[in-house]
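S.K.: any chance you could fold what I've pasted below:
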Amino acid sequence: MSRRRRRDGTPPPRAVPRRLVVPRRPGWFVAVIGLLFLACLLVGNGLVHSEIGVDAHRQPLGGHDQVPASVLEGGPVLDGRRDPVRSFTPPPRTVALTFDDGPDPQWTPQVLDVLRRHGVRGTFMVVGSLVTRHPGLARDIGDSGSELGVHTFTHPDLRTSSDTRLREELSASQLALAGAAGITTYLMRPPYASGPSSLDDLGMRTVRAAGALGFVTVLSDVDSRDWATQDAETIVRHATPERDRGAVVLLHDAGGDRAQTVAALDRLIPRLKDRGYRITTVSDALGLPPANQPAQVSDRIRGLVVVAAVGVATTLVGAMAWLLLATGVLMIARLLLMILLARRHHRRRRDPGWSWGPPVTRPVSVVVPAYNERENIAEVVRALAASDHPAEVVVVDDGSTDGTGEIVSALGLPGVTVVRQPNQGKPAALNTGIAHARHDIVVLVDGDTIVEPSALRLLAQPFADPAVGAVSGNAKVANQRRLIGRWQCIEYVMGFNIDRRVYDTLGCMPTVPGAVGAFRREALEQVGGVSDDTLAEDTDLTIAVGPGAAGASSTRTGRGRGPRRPRPGASSGVSGTGGATARCSRSGSTGGRCSSAARPAGSGGSACRTWRCSRCFCRSSRRSSTSSWCTGCCSTGRGRPCWAGRACCWSSSSARCTPSGWTVSGCGCCGCFPCNRSSTGSSCTRCSSSRSPPRWPGCGCGGRSSTATACSRAMGAARPAPHAPAPSLLTSTEAPRRSSLVVAFR
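M.R.: Now for the predicted structure:
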């Protein structure tokens, strides 16, 4: 059929088909659905296990003005499906044994065995929630010839329940029977009900409401009182009808220890038979139609869904309970381990014989990223400027709109520099500050962190150990006047103090906090600066510079203590003299003694002092061992080995090189890239590329070292061309290399 045209002859616009709108981030949608599903399972499990909405308490009886006399004086079975309510009594010498509160996986099978052994049937008034938990028992009851009735789903007192609650209790129980045994029933017994003489006005309302739903109410006129006594003979005496009259006997197959009930039942049945009693079900005793009929297909399907959901919920909650138990055990074990290791760490650090190494007095660079820190920035900068350790402070104003940069500039403090940039985020601000830092130790401090005067000095001391690449500060909450501040203080004490002492002892520091932490500048350059891949930039940076990272040679973890004082006669640091105490010809030393493969050249096997260095690799992994720690080295026999982090370098004037490429004493240059420092007198400065010819040792000679003003041939890796600037942290095109340095905790 062709589409109708408009009067002007143009065809009508084509209808746009409707499309299903799919969320751009379906992960959130799936997560919400999963959480809702989990919540439904937990609520269902709580209902089934009587942990939610429980009102299982019997209310005191009221008046019975609205209860007909025929009911009060009638039989125990009440048919409220029609008006007036009719009551029924079993004929003489006819007993219907009824069992409440089941099924129970321990006692119900034993009751069924007794009934089967004596060839009789009973009526089981089951709780719907227990049927969903033990569907196999419901099927066993039906297969044995006994009949099933409902005893509500969660066992509440229906006299005080609303009509809606009563309807939900009975319909849920019917679904449980349909799913578990594939049947339905019209028999119902209200919880806490006894004989018809105790029926009050509220109980009569329950009978009529249940009758409107198609249920016949089954009370009892003989109570065995097995719920109150633990003597089998007493139960038998209470359960025996008087004067051979017919009766509905109340027993229990769940709700406690029913061992005496099972024993009493095994005695009661033979005695009743001896007196000529017929023991049968309620419907058969009263001549009613069979109580259990096959359930409709729709009811069976819904019942199966309910049973399956309860099974899944029960399994899930059980697994979560075991997981919670395991978590509790692990938390206790972790707490004990933390206490032991933290005390060990504390004692070691307070040991008078312990030391990081020579005192570190060289200046540090402090980088403070700030965005709209008007309230705190002045106090933060003043605290840094008042430090007892020499430092330059670089405040990076990351596009603040509240005048943060102007406040810092107005302070006019010496050694404080303000760098402004458009708002790019904290990682970019940190990288900008690191690029402007002039010293080889960089301290990262948040814009709301106020440091103590000794903080920078204490952070710098661990860098006396060449293996330390980062130091974690100890941050604490200053404002503890409010509850949230106190809670956060507890979190910081546990996370930054106790936990990090343990991590330092084990050599597995996970995070150097962004609030206060120090790094070697070389380590930051090797990893390419601070990453913005995730929101946890401090953790990412710590992992990048930590030991065992990709591309890093394996080095010692430090075990949280740093180097000890060297033994007498042992070399301190990496030897640059070419002596036998610093160079191993091959690999392998353990236990403080050198093996035959690890003896230094020309030493005769006696001068290699590894002490606590577990393994010493020279040729394969470029490691040497001096005193109590392992450092990098070269295994070739030329010159004096020294490790500058990037390559295997050669020292030109002094005996000890650090990973930054310059010597501790004498400020001699290592003669290989990156070496951008020289010496004037006794202090170290950066190389000056403006002087020609160069006059500083190790600077600007392009592969040569110098003494005084003459350049001699250097025996190290190739240096960059003369006057070539050192690569910037932010502009370097070199592939980032991961550091093999150790993270320590101060």
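S.K.: going by C-alpha atoms from here, please, whenever you check contacts or count neighbours.
M.R.: Will do.
S.K.: skip ahead from the helix or strand harbouring Asp101 and say which helix or strand is next.
M.R.: Assigned by DSSP states H and E, Asp101 belongs to strand 94-102. Using DSSP H and E, the helix or strand that follows strand 94-102 in sequence is helix 108-118.
S.K.: helices or strands up against that following helix?
M.R.: Counting contacts by 3 or more Cα pairs under 8 Å, 6 or more residues apart in numbering; DSSP states H and E, helix 108-118 packs against helix 135-143, helix 259-274.
S.K.: show residues contacting it.
M.R.: In this structure, residues lying in contact with helix 108-118 by Cα atoms under 8 Å, 6 or more residues apart in numbering are 102, 121-122, 137, 141, 144, 253-254, 262, 265-266, 269-270.
S.K.: can you pull out the helices in the stretch 201-350 of the chain?
M.R.: 201-212, 232-239, 259-274, 282-286, 297-349 (DSSP state H, counting those that start in this stretch).
S.K.: how about CSV for the ones you listed, with mean neighbour count and distance to Glu491 added?
M.R.: Putting the helices of the stretch 201-350 of the chain into CSV (neighbours: other Cα atoms under 10 Å; distance: least, Cα to Cα, whole Å) gives the following:
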stretch, mean neighbour count, distance to Glu491
helix 201-212, 20, 55
helix 232-239, 19, 59
helix 259-274, 18, 53
helix 282-286, 20, 65
helix 297-349, 16, 14
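S.K.: for those helices, which one sits closest to Leu78?
M.R.: With Cα to Cα, the closest approach to Leu78 among the helices of the stretch 201-350 of the chain belongs to helix 201-212: 7.4 Å.
S.K.: second chain to compare with the first, below:
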Amino acid sequence: MRAHWISLLLGLGLLMGALSFHAYATSLPDEPIRATITGEPVVDGTAALVFHGGPHPRWTSRVLDKLAARDMKATFFVVGAQVNEHPELVRRMVAEGHEVGVSGFRSGETTRLGTAFAQNALADTVNVHTGLSEPEPDTPDLHRYDAKQIAADLDPDRVIRLHVTSTTPGVIDLLADALPDRRFTTLTTATGRGAAMSDAWFGARVTGYAQSWSQRHGDVVATILGIICAVVAVFALLRTVMQLGLAHTSRRLHREIEVRPHAPPVSVIVPAYNEAANIAAAVRSIVNSEHPADVEVVVVDDGSTDGTAQVVEALNLPGVRVVSQSNLGKFAALNAGIALARHDALVLVDGDTVFEPDTVSKVVRPLGDTGVGAVSGNVKVANRGGLLGRWQHLEYCAGSNLDRQILNALECIPTIPGAIGAFRRDAVDEVGGISPDTLAEDTDLTMAITRAGWRVVYEPAARAWTEVPTSARGLYKQRYRWSYGTFQSMWKHRPALREEGRMGRFGLLYLLVFHVVLPVLAPALDVYVLYGAFVADAPWALVIWAAFLAVQTASAGYALRLDGESLKPLWAFPLQQLAYRQLTYLVVVQSLVTALHGTPLKWQTARRSGLAEVATG
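M.R.: Below is the predicted model:
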């Protein structure tokens, strides 16, 4: 997981770096303070012309034309940002035998960092490192606009310094005519110095290329990022509106629809792999159910190595059967349990989940409607004490459960969680049982049942308490498996998009937009806010982000109240958006890449500590 975090941070850092460098390169520095530089004496018979500024697309080319016509050599102190904008002029300078130095990265800038950036620009453009570096001086042509007056003020026995301006070509002609016995040459030659230019090293060329790309394309990147942020904002607000509207509608319809008494005998299937820490509490909670009809429990131990089967057998509880098999995967364990079950009402539950006394009765009651093929229960976080647990508690309430309310109103719930779900045997048999095609067998099964024409509903009163991961590594592994399996299921059931059912028209599209596109694009919003607030001098970006966070926090508070939860954990929601949310982004991105490559994953189990029993006992 560490490598993926490094990759994400590196990618976001490079993006932020490109935007920051573009903003720096294209902004104007403070008003330059140009020093007065006394020209060094030149060797007899020579003259040294030094030009500062540019390369300018109009005046530098004219200066080069004039020097070529007069067979003169000169030295150019270029500006790094202009080198990136007009690299062809610098290449011409070097090709025609002129000497190149740097005066900074932006006009009038004299910082060491600016000089280093300018050196990198030369390295990328002409593979040159120069030993010539000096700030832009105050020259006569900055104050006069008559070439004759400028030429008259110059001392040919010393280095002549000018800027690349509209008057410079005329000054060159006047000096050449006035000094026919002088050889116009480079600064180092005229002053008797050693060679100033050498080959640039590889690192400077690479850095120079990155700087040049950022400067030339940063505006495009910023525009694309802005469009992405607008899309993310629209999707996020749309999801919030749907959550607030449809979730309320789902609860209202749940209250208004008359629920017929329905208490069939139930078979509870518990697939278990290394669940010794929680399995005893899970099985006891099922056996202690207040359901008026028969409840049998079938625990299928899928090759556990921690004595899971022995723990259940030692309980010696009535109505509990334990079946052991080699490690074939969760789908095989579920199918084995279903095959052994005596009743037609099936409840599938994970081995780390604890039921409340009325959970079984409430989760199977909607099966009294003959059109209902499956029922999702309400999964609650048992170990919500620490910060990570509190964040997951908020995610379950304001994310998964609220999504389920929306999709219940749209009649296209795509996932009945493995922690608690009731199924009609006929519906399970019609779709061929639990398929091995995906890692998210619960999502795959739910989608298949919906596509077969059965209704899938949500029963928020059927609560089940599950132990969530207590470490970032465990959480990442779990969410990676969930996300990967969801992508597999979406791909498997893509034909639903061409069907008349609600799964294709609403369910898959909802998952695609809010569980794939939104998480993949959302980090761009964070980068854009940082860029706007701290680089682009747009503090309003933080205000907009804060307002956006306030809306999301209010939505989370509504979700907590809708789920009958206290609002006390809501203080952790802003922190969740700053830190925890980045982990979910990374999970989605990695899962998507893995799914596209077709890399298989195995059924995994997290390290358990029995905290589900503590929360409800």
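S.K.: which helices and strands does the strand holding Asp101 of the first structure pack with?
M.R.: Judged by 3+ Cα pairs under 8 Å, 6+ apart, strand 94-102 of the first structure is in contact with strand 123-126, strand 247-252, strand 278-280, helix 282-286.
S.K.: now it against helix 108-118, angle please.
M.R.: In terms of direction (axes from the mean of the first three to the mean of the last three Cα atoms, to 10 degrees), strand 94-102 of the first structure departs from helix 108-118 by 160 degrees.
S.K.: that older thread, make a markdown table out of the helices of the stretch 201-350 of the first structure and add distance to Asp499 of the first structure.
M.R.: Below are the helices of the stretch 201-350 of the first structure laid out as a markdown table (distance: least, Cα to Cα, whole Å):
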| stretch | distance to Asp499 of the first structure |
| --- | --- |
| helix 201-212 | 61 |
| helix 232-239 | 61 |
| helix 259-274 | 53 |
| helix 282-286 | 68 |
| helix 297-349 | 7 |
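S.K.: nearest to Cys616 of the first structure among those helices would be which one?
M.R.: That would be helix 297-349 among the helices of the stretch 201-350 of the first structure, by Cα to Cα, at 25.1 Å.
S.K.: what's the angle from that closest one to helix 135-143?
M.R.: Comparing the axes of helix 297-349 of the first structure and helix 135-143 via the same axes, to 10 degrees yields an angle of 150 degrees.
S.K.: which residue range of the second structure does stretch 361-369 of the first structure align onto?
M.R.: Mapping stretch 361-369 of the first structure onto the second structure (TM-score structural alignment) gives residues 263-271.
S.K.: oh sorry, the question was meant for stretch 710-726 of the first structure
M.R.: Counting by TM-score structural alignment, stretch 710-726 of the first structure falls onto no part of the second structure.
S.K.: what residues of stretch 180-192 of the first structure count as buried?
M.R.: By 16 or more other Cα atoms under 10 Å, the buried positions in stretch 180-192 of the first structure come out as 180-191.
S.K.: return the most buried member of the helices and strands packed on strand 94-102 of the first structure.
M.R.: Among these, the stretch with the highest mean neighbour count (mean count of other Cα atoms under 10 Å) is strand 123-126, at a mean of 27.
S.K.: average gap between whatever helix or strand comes next after it and the second structure?
M.R.: Next in sequence after strand 123-126 of the first structure, counting helices and strands by DSSP H and E, comes helix 128-133. Following the fit onto the second structure, the mean deviation recorded for helix 128-133 of the first structure is 5.9 Å by mean Cα distance after the TM-score superposition for the first structure.
S.K.: residues contacting the equivalent of Arg420 of the first structure over in the second structure?
M.R.: Here Arg420 of the first structure is matched to Ser324 in the second structure, going by TM-score structural alignment. Neighbour list for Ser324 of the second structure: 300-303, 309 [criterion: Cα under 8 Å, 6+ apart].
S.K.: against Asp526 of the second structure, how distant is Ser324 of the second structure?
M.R.: Noted for Ser324 of the second structure: a distance of 49 Å to Asp526 of the second structure, by Cα to Cα, to the nearest Å.
S.K.: just Pro261 of the second structure next, same as before
M.R.: Here the criterion is Cα to Cα. By it, Pro261 of the second structure lies 50 Å from Asp526 of the second structure.
S.K.: neighbour count for the two, which is higher?
M.R.: For Pro261 of the second structure and Asp526, the more surrounded residue by other Cα atoms under 10 Å is Asp526, and the numbers stand at 17 against 11.
S.K.: tell me the counterpart of that one in the first structure.
M.R.: In the first structure, Asp526 of the second structure lands on no residue (TM-score structural alignment).
S.K.: mind checking the SS state of Asp526 of the second structure?
M.R.: Here Asp526 of the second structure is recorded as helix under DSSP: H, G, I helix; E, B strand; the rest coil.
S.K.: check contacts around it.
M.R.: By Cα under 8 Å, 6+ apart, no residues touch Asp526 of the second structure.
S.K.: where's the residue nearest the centre of the second structure, which helix or strand?
M.R.: By Cα atoms, centre = their mean, the second structure has its centre lying nearest to Pro523, at 3.8 Å. Using DSSP H and E, Pro523 of the second structure maps to helix 518-534.
S.K.: tell me the gap between that helix and the middle of its chain.
M.R.: The gap between where helix 518-534 of the second structure is centred and where its chain is centred comes out at 9 Å by Cα atoms, centre = their mean, to the nearest Å.
S.K.: got it, and stretch 429-443 of the second structure?
M.R.: With Cα atoms, centre = their mean as the basis, stretch 429-443 of the second structure stands 30 Å off its chain's centre.
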